[in-house]
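Student: sequence first, predicted coordinates after that:
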Amino acid sequence: MTDNDKISGACKKAESSFYSLLSINIGTFHINPLTSASLVSKICIPKLLFGAELWNNLTKSNCMQLERFIRMAAKTIQRFPIRTRTDICLAMLGWKRIESEINLKKLMFLERLCNMPTTVLTKQIFNKRLALFSCRTDKCIQKGFVPDIIRILSKYKLSDFIINIPHYHKNNVRLWKT
């Protein structure tokens, strides 16, 4: 399955869940928009972002396709016109942009990988791919979880965590508190 197929499938599942919620009248004047937003964020958004930790090299059109669903849901829940500014609609519900949500899911997955014992095969594969990535000179054309996580860590100025992973595990210190 290509990334475009995964994104399209995720959007269709999220939209069908959203329209199912609308059919039970979450968009009426009787229900608080924050309650409706809570239902959408607990039912539809997880369907939209299922497996997002492993999506890599998303294009702007992929992110825009996911973002359209979030925008439509936020405006529909609050009964705002289509032309209402998206940043205002999302902020009123306390929702983040979709790219931030995906980055958060990837960072949480990285935290789980980093806290695994080194005897677990998944951790060994991650360590080998990380070492291979750091040794390669053609980093700009590589695809996968490791280049994406390195990009995210540098974007949020967290790159020193990836360098110091062995140091954190020697002292049995977790990278992030959960």
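Tutor: Nice, I can see it.
Student: going forward, measure contacts and count neighbours with C-alpha atoms only.
Tutor: Fine.
Student: got the buried residues for the helix or strand hosting Arg129?
Tutor: Here Arg129 is covered by helix 121-135, with elements defined by DSSP states H and E. The neighbour-count check on helix 121-135 (16 or more other Cα atoms under 10 Å) flags 123, 126-127, 129-130, 133 as buried.
Student: which SSE is immediately downstream of it?
Tutor: helix 145-155.
Student: packing partners of that following helix?
Tutor: helix 98-114, helix 121-135 (3 or more Cα pairs under 8 Å, 6 or more residues apart in numbering; DSSP states H and E).
Student: let's have those helices in CSV, adding distance to Pro166.
Tutor: Supplementary listing: the helices and strands packed on helix 145-155 in CSV, determined by distance: least, Cα to Cα, whole Å:
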stretch, distance to Pro166
helix 98-114, 9
helix 121-135, 10
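Student: okay, pairing it with this:
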Amino acid sequence: MAINVITTALPEVKIIEPKVFNDTRGSFFESFNAREFAVQVATGFEFVQDNHSRSTKNVLRGLHYQIQHPQGKLVRVVAGAVFDVVVDLRRHSSHFGQWVGVHLSADNRRQLWVPPGFAHSFLTLSAEAEFLYKTTDYCYPEYERTLLWHDPELGIAWPLDGEPVLSAKDIAGVRLAAAEVFA
């Protein structure tokens, strides 16, 4: 897996750019290699679940996390484009409450590593987007939590084109000041 790894403003959150091999037939790249991931991105993680979602323009999903059984996520877009956001929820971190946003698309083939202890969200920028992600733990609905996507304390600069389309769960998200966070 030939990859370029870029550290973001949240040092544990990494952008992964795969090496793409193009020729007259099309293209090829390794989308995941456990050995390379452990060497270049993060060690000590095993992925146990793959998820696939499809969203239409202006759908905003998140900011989600699990307070127990926290999940690390390796996310990517295979059709369309999204603005992906990660918020550090580790109270002991010098980056607590800070966020980073990354454009992920089928065209740029970027992936984003979201470690456990961070909230995750994305906004669909294209007419439709297909979003894939691997997780390091299973989904436990009883431990799911949601931060309010437009909490002024977070100050996320969403590239909105109109009003976002939200689930009831995301509308009911809580502000960081009232959220359960990681020690």
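Tutor: Noted; the coordinates are in hand. Values in this document were obtained by computation on a predicted structure and should not be read as measured data.
Student: tell me how the two chains score on TM-score.
Tutor: Here the TM-score for the pair of chains, by TM-score structural alignment, normalised by the length of the first structure, is 0.22; 70 aligned residues with a Cα RMSD of 5.6 Å.
Student: just to revisit the earlier point, out of the helices and strands packed on helix 145-155 of the first structure, which gets nearest to Leu34 of the first structure?
Tutor: Leu34 of the first structure lies closest, by Cα to Cα, to one member of these: helix 98-114, at 18.7 Å.
Student: tilt between the closest one and helix 145-155?
Tutor: 110 degrees (axes from the mean of the first three to the mean of the last three Cα atoms, to 10 degrees).
Student: residues of the longest helix anywhere in the first structure that come out buried?
Tutor: For the first structure, the longest helix by residue count, based on DSSP state H, is helix 3-23. Neighbour counts over helix 3-23 of the first structure (16+ other Cα under 10 Å) mark 6-8, 10-11, 14-15, 17-18, 21-22 as buried.
Student: what's downstream of that helix, the next helix or strand?
Tutor: Counting by DSSP H and E, the element after helix 3-23 of the first structure in chain order, helix or strand, is helix 33-48.
Student: tell me the angle that following helix makes with helix 98-114.
Tutor: Angle of helix 33-48 of the first structure versus helix 98-114, following the same axes, to 10 degrees, is 60 degrees.
Student: how about the helix or strand just after helix 33-48 of the first structure: buried residues?
Tutor: Counting by DSSP H and E, the next helix or strand C-terminal to helix 33-48 of the first structure is helix 60-77. Using 16+ other Cα under 10 Å as the test for burial, helix 60-77 of the first structure gives 62, 65-67, 69-77.
Student: elements contacting helix 60-77 of the first structure?
Tutor: helix 3-23, helix 33-48, helix 86-93, helix 98-114.
Student: where does Arg35 of the second structure fall, secondary structure wise?
Tutor: Using DSSP H and E, Arg35 of the second structure maps to helix 34-40.
Student: turn the helices and strands packed on helix 60-77 of the first structure into CSV, including distance to Ile165 of the first structure.
Tutor: Listed next are those as CSV, based on distance: least, Cα to Cα, whole Å:
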stretch, distance to Ile165 of the first structure
helix 3-23, 30
helix 33-48, 29
helix 86-93, 35
helix 98-114, 7
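Student: quick one: which of those is nearest Leu153 of the first structure?
Tutor: helix 98-114 (8.3 Å).
Student: how big is the angle separating that closest one from helix 121-135?
Tutor: 110 degrees.
Student: quick one: helix 98-114 of the first structure to helix 60-77, angle?
Tutor: 110 degrees.
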